[in-house]
Each structure stands twice: as structure tokens, then as C-alpha cells.
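>>> everything below, folded, please.
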Amino acid sequence: MIAKDLQSGVERLGEMIASARKIVPFTGAGISTECGIPDFRSPGGIWTKQQPIPYDEFVASQEARNEAWKRRFAMQETFGAARPGRGHRALAALYRAGKVPGVITQNIDNLHQNSGVGAEDVIELHGNTTFARCIGCRKRFEIEWVREKFEADGGVAPSCSACDDPIKTATVSFGEAMPEAAMQRATELSQGCDLMLAIGSSLVVWPAAGFPMLAKRCGAKLAIINIQPTDQDDQADLVIRFDIGETLAPFVGN
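The predicted structure is shown next:
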């Protein structure tokens, strides 16, 4: 069912949420655009302006690492200023109410945690850009520390102070292995829910995009909230193609 208007879509979504015992949100970049964070694939998105740097290139080339960190620092003000939007706050309200055991997200912006969802219950399939890790020993580094070293060395990305391997934002790059623990937890949540909310995702990035269909195959209802059509719309029980913030605003609570 594709909602013909926002009101009927919100009413049907409310009915589905009320009758569900265990709701698992699956979120993509669209939930964060009202927070000032641009998405990747839409017209004007980040990837229309610059191609992502693959993991093997990052590892092999100091120049690639320099460019990757230059891009990340250029986005620091955007990420630093972002605050949870209505979509994040609505999901946090459902989490506090005990309806949401965890949020599966493709996002890297930390906004679900900032909205009040416990960090242990935010399953980050693509990592987190608000801090960095050594790709060798996994030592954690804060972004500001990396930036200070980068600028002091004339735009050269620093190496790990412990093992001298490259330092990278704690995100999953193209060509990099998906995090096993996150994938396992996402699988378990998808198999155990009775309603999955796919919000703000184009549902084209695999293997992450497989979780809504996994939930559906295991008997869950599926609602897709995304301004653009997705390849999974014909499998959904409800499709809402209206603004995410407006759609979820009635569920924010007090």
C-alpha cells in the first residue's frame, strides 16, 4: 500500500506501531538530512561531487589518506553542529517505551545515540565518523587529535602512535569488510521483529539493504518511509513517500 497523502500514511503507520510488539527501525541518510547532513546518492549528494576513496587505496597511498582526512575535516562543522531530528527523536521515544530493542543504521553520524538510544543498541553497519581508529591495532583516536597532527604536519595524515599503521575514521569504506558483530546483531533483530521501519534508505547498498527483506521473510510487517521510490516498495505493507520528519513528528512524544 502506497499512502496517497501524508495524513492517511501517518494514521496507518500509527496503527502498525500500536499493534506491534517488537519494532526494528532500519535507517539511512534520509533521516539525517533535516539535521543538515547531506546524503550520498541523491542529486547534489556527496557522491555526485566527489567519488569515495576505496579502502585498499586508502591503505596503499599516503596521498589518498591525506585527501580522505582533508574531506573529513571539511565536514567537521556539519557533523559537529548536527542535532537529532524529528525522525531520530520519534525512534528514541519508541525505544524508551520498550517497543524498539535496537536501531539498525547505515548512518555514521552518531545522531541516534545523541537522541537517547543506548549506544549498545545502535547497530552501526557502516561505522561512525565521529572518532577514528588505527586500522592495525584498533586504538581509538579523537578527531580533534588527528586534525591537530594533520595541520601541524602540513596536511599529512598521521599514523598510529602505538603501531604506526594508518589512522582512519571509524567508518566502513568501500572494499572494507563489514563489521561481523554488527551484522550478526542486525540479523538477529531482523529475524525477531514483527514490524520493520525502513526509513530514509535507498535500499540499494548491500548487504545492508537485505535486512528489511529478511524481516519480511521472517513474518514481519514492513513500512518504508522514503521520499524517493525504492526497489523494495512492492514488498512493503506500507510505503510513505513524504518528508520523514513530518511523517514521524506525531510519534516524538513529550
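>>> C-alpha only now, for contacts and for neighbours.
OK.
>>> ok, which stretches of the stretch 1-150 of the chain are helices?
In the stretch 1-150 of the chain, the helices defined using DSSP state H, counting those that start in this stretch lie at 6-19, 46-49, 55-60, 62-74, 76-81, 86-96, 111-115, 143-152.
>>> the last one: what's the following helix or strand?
Stepping forward along the backbone from helix 143-152, the first helix or strand reached (DSSP states H and E) is strand 167-171.
>>> show me what contacts F150?
V156, A157, P158 (CA atoms under 8 Å, 6 or more residues apart in numbering).
>>> you'd agree the first one is up against A68?
So that's V156. No: under the criterion of CA atoms under 8 Å, V156 is not in contact with A68, lying 10.6 Å apart.
>>> gap between A90 and I46?
26 Å (CA to CA, to the nearest Å).
>>> higher neighbour count, the two?
Shown here are A90 and I46; by other CA atoms under 10 Å, A90 has more neighbours (22 against 15).
>>> need the longest strand for this structure.
Ordering each strand of the chain by length in residues (DSSP state E) puts strand 127-134 first.
>>> which strands or helices does it pack on?
Packing partners of strand 127-134 (3 or more CA pairs under 8 Å, 6 or more residues apart in numbering; DSSP states H and E): strand 140-142, helix 143-152, strand 167-171.
>>> off-centre distance for that strand?
14 Å (CA atoms, centre = their mean, to the nearest Å).
>>> neighbouring contacts of it?
79, 106-110, 139-143, 159-160, 165-172.
>>> here's the other one to compare against:
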Amino acid sequence: MAFNMDSLKDALELSSSPPEGQLETVDLEGIAKYIKSGKAKNVITAIGAGISTSAGIPDFRSKETGIYENLNEYNLPDPMAVFSIDYFEMNPKPFFQVAKNLYHPYAKPTLAHYFIKLLNEKGILLRDYTQNADQLERLAGIPEEKIIEAHGSFHKGHCVKCRTEYPFEYLKGCILKQEVPKCSRKICDGVVKPDIVFFGEPLPDEFYTGVKRDFPKCDLLIIMGTSLSVHPFCGIVDLVKDGVPRLLINREYNPRTIAIVPMHFNEPDNKTDVLAKGDADDICLQLAELIGWKDDLLQLQSTRNAELEREFEEERKKSFAR
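Take a look at the predicted model:
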């Protein structure tokens, strides 16, 4: 499906008149006051790989540690080929060698993931739009119906030949061994591809239907851990109504992004856009403290991590028993 920003804006009938509730101050405290005032009833989060790095999962573009910086051994025509559907169809092996870096079997959600979960517990999370395939939102306990996995996930996979569906458990062993999973049907020897979106593939239909359904309702957009450089996901940032506050939490902000996704951080009449540069976990903790949710956030993290550790321990025991 082609993604045309102007036609989608027209379809959403985005208002040109700013709604009530612009920020008192265009900083993190202004966002906190906006949430505390009760004006944020339908919060959308848009997240990228940067919120998972503290869980041990590398992002794509960081120098030295990013996935694209560590692909020399695979003799690829270019680093992005490992996620190209055309290259995958010719040679899937490099992807499954790299996939181990994207899946850490005992990784726990980060504080940023739990902040999204807390938004849901407070009854104000409309939807979480994620570029990540690591499933940490699910592990954090965010309800599945609140998550739009724009780039798919490892949650399940399909044979590229016969389209037989396979659960993640079928894929997991091969990913950890860096092997190519094959269809188990006797009449088929197709590769089982995880349901993640490769370059050259369309985004899932639920992404587009979700955008049309959710963004007209959005009254606060929180963007975390993304450089806003991948189309069409980055375009959703510009689909909120005029006057709706937008918070970008990221280690850096590339000014060239302004040409793609207009945000108004340095404009004198800016009343809506806030840039919080830094680690997503640290910023989320600061924001939670400003709202008065710090104890709730830390308790949520502690309780869920303890549950996950018990689950992981059971999995380890089963693995050793095999």
C-alpha cells in the first residue's frame, strides 16, 4: 500500500484550528502539567529501537554498537541488504545470523516500556505504535490490542512458499543457533520467515487502519527512541491535529529530519513541541516524577520484572532438562 501523507491528512480531516490545551511551557514540565490537568485522555506513543538498548538489544544506526555497523563479516552489498526482501529471497542466511542480535531470550522491558504500560494503567493510552520487533511491549504487559507493530514482530512467522503459519517457539531455536528455519511440511522446503517487515514489503494493513482510526482522537503524542528517518512510520508524527502537543525523547535530534517531519522546537511561536534529549529511561523517570507517578512506575517495573524472572527461570530449567 502506498503511503501518501497529503492524501492521508485530507482523509483524516485534520483541523487547522488549535484545540484547547496547548502547553504552558514547551518543556518536560509543560508536558507533565498537561497530563496532570486531565487534558491528555488519548495518548499515542510512537517508539523505536532506542528504548530497547538498555535491555541489551542494539539499535540500527549507533556508531560501533549499531547493527548496521557490525555486518562486515557477512559480505553484504550494503548493510541494509540484510533487511531487504529481495536479498532475503536470494540468501536468507545472513538475516538469521543477525536475528540473534535482535532477540535476547531473557531481556526484560526497560523503564520506558513500563512508562507506556503505566499510561495504559492510568487509562489514557490510546495506542502504542512501535517499529520494534523485540516484543518487549508484550512482555511489559501492554495489552495486545493496544499495540500496533508497524514493522511486524517475531511473534509468529510464515513459510514463504506455502504460507503455513508457525509460532515463535518454532523460530526461536533456529534464531538462537543462527540457522535458517525450514517449513516442516513434507511437500515443502520453504524458508520460514518471521513476520517482520523487510525493506521492499508493505506495512501491515492494521498500521494504516489504525492510523486513520486513532490519530484524529490523539491529544498527546509521545515519540521515543527513534531518529524519525524510516518511511512511512516517521510520517505519522505529522498526523496529529494542529495544536496537539508532541514530545520527542531521543539521544539526539537530526535537524535534517525537520524537512521530513516538521517539528517546531526552535520556533518563537512554538506551543506544542518538546524535545527531551537523553536516555529514554532517564527522561521517562523524570516525567513520571513531575507528574507524581514515580513510585507507581518503579513499583510496576519491580513487580513485573520479578514475574518475568520467575518465568525465565522456569524456561532455563526446561532448557537444561532437554
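>>> and the TM-score between these chains?
After superposition, the two chains reach a TM-score (TM-score structural alignment, normalised by the length of the first structure) of 0.83; 240 aligned residues with a CA RMSD of 2.7 Å.
>>> hang on, the earlier thing: any idea which of the helices of the stretch 1-150 of the first structure gets closest to R241 of the first structure?
Closest approach to R241 of the first structure among those (CA to CA): helix 6-19, 8.3 Å.
>>> quick check: angle from the closest one to helix 86-96?
20 degrees (axes from the mean of the first three to the mean of the last three CA atoms, to 10 degrees).
>>> coming back round to it: just say which of the helices and strands packed on strand 127-134 of the first structure is most tucked in.
strand 167-171 (a mean of 24; mean count of other CA atoms under 10 Å).
>>> how close does whatever helix or strand comes next after that one sit to the second structure?
Later in the chain than strand 167-171 of the first structure, the nearest helix or strand by DSSP H and E is helix 180-192. Following the fit onto the second structure, the mean deviation recorded for helix 180-192 of the first structure is 2.0 Å by mean CA distance after the TM-score superposition for the first structure.
>>> what range in the second structure matches the next helix or strand after helix 180-192 of the first structure?
Next in sequence after helix 180-192 of the first structure, counting helices and strands by DSSP H and E, comes strand 195-199. Under TM-score structural alignment, the alignment places strand 195-199 of the first structure onto residues 220-224 of the second structure.
>>> try stretch 115-125 of the first structure
Counting by TM-score structural alignment, stretch 115-125 of the first structure falls onto residues 140-150 of the second structure.
>>> can you give me the end-to-end distance of the matching stretch?
18 Å.
>>> and what of stretch 90-110 of the first structure?
The first-to-last residue distance of stretch 90-110 of the first structure comes to 16 Å (CA to CA).
>>> tell me the angle of the longest strand of the first structure relative to helix 62-74?
130 degrees.
>>> average gap between strand 127-134 of the first structure and the second structure?
Counting by mean CA distance after the TM-score superposition for the first structure, strand 127-134 of the first structure comes out at 2.2 Å.
>>> and that strand, which residues are buried?
Buried positions in strand 127-134 of the first structure, judged by neighbour count with 16 or more other CA atoms under 10 Å: G127, N128, T129, T130, F131, A132, R133, C134.
>>> now the fourth one: how far from I143 of the first structure?
So that's T130 of the first structure. Counting by CA to CA, the gap from T130 of the first structure to I143 of the first structure is 7 Å.
>>> the equivalent of I124 of the second structure over in the first structure: how many residues sit nearby?
Taking TM-score structural alignment, I124 of the second structure has K99 as its aligned residue in the first structure. K99 of the first structure sits with 19 neighbouring residues when counted by other CA under 10 Å.
>>> please name the residues that touch K99 of the first structure.
For K99 of the first structure, the contact set (CA under 8 Å, 6+ apart) comprises A20, R21, K22, I23.
>>> what residue of the second structure matches up with the third one?
Under the alignment defined by TM-score structural alignment, K22 of the first structure corresponds to N42 in the second structure.
>>> now do the contacts for the most centrally placed residue in the second structure.
Centroid-nearest residue in the second structure, with CA atoms, centre = their mean: T130, separated by 2.6 Å. The contact partners of T130 of the second structure, by CA under 8 Å, 6+ apart, come to T45, A46, I47, G48, I147, I148, E149, A150, H151.
>>> kindly recompute the last result at 10 Å.
45-49, 137, 147-153, 207, 223-224, 226, 233 (CA atoms under 10 Å, 6 or more residues apart in numbering).
>>> check P167 of the second structure too.
By CA under 10 Å, 6+ apart, P167 of the second structure lies in contact with F154, H155, K156, G157, H158, P194.
>>> now the aligned residue in the first structure for R61 of the second structure: closest residue in space, sequence neighbours ignored.
Correspondence of R61 of the second structure to the first structure, assessed by TM-score structural alignment: R41. Once flanking residues are discounted, R41 of the first structure sits nearest to W47: 6.1 Å by CA to CA, 6 or more residues apart in numbering.
>>> run a quick neighbour tally on that neighbour.
Neighbours of W47 of the first structure (other CA under 10 Å): 13.
>>> could you do I236 of the second structure as well?
The burial count for I236 of the second structure: 20, using other CA under 10 Å.
>>> wait, it touches A46, no?
Yes: counting by CA atoms under 10 Å, I236 of the second structure does reach A46; the two are 8.5 Å apart.
>>> count the neighbours of the residue lying closest to T33 of the first structure once chain neighbours are set aside for me.
What sits nearest to T33 of the first structure in space, not counting adjacent residues and going by CA to CA, 6+ apart, is D39, at 6.5 Å. Other residues lying near D39 of the first structure total 20 when counted by other CA under 10 Å.
>>> wait, D39 of the first structure sits on S32?
Yes: using CA under 10 Å, D39 of the first structure is in contact with S32, at 7.9 Å.
>>> quickly list what's touching both of the two.
In contact with both D39 of the first structure and S32: N107, G200, using CA under 10 Å, 6+ apart.
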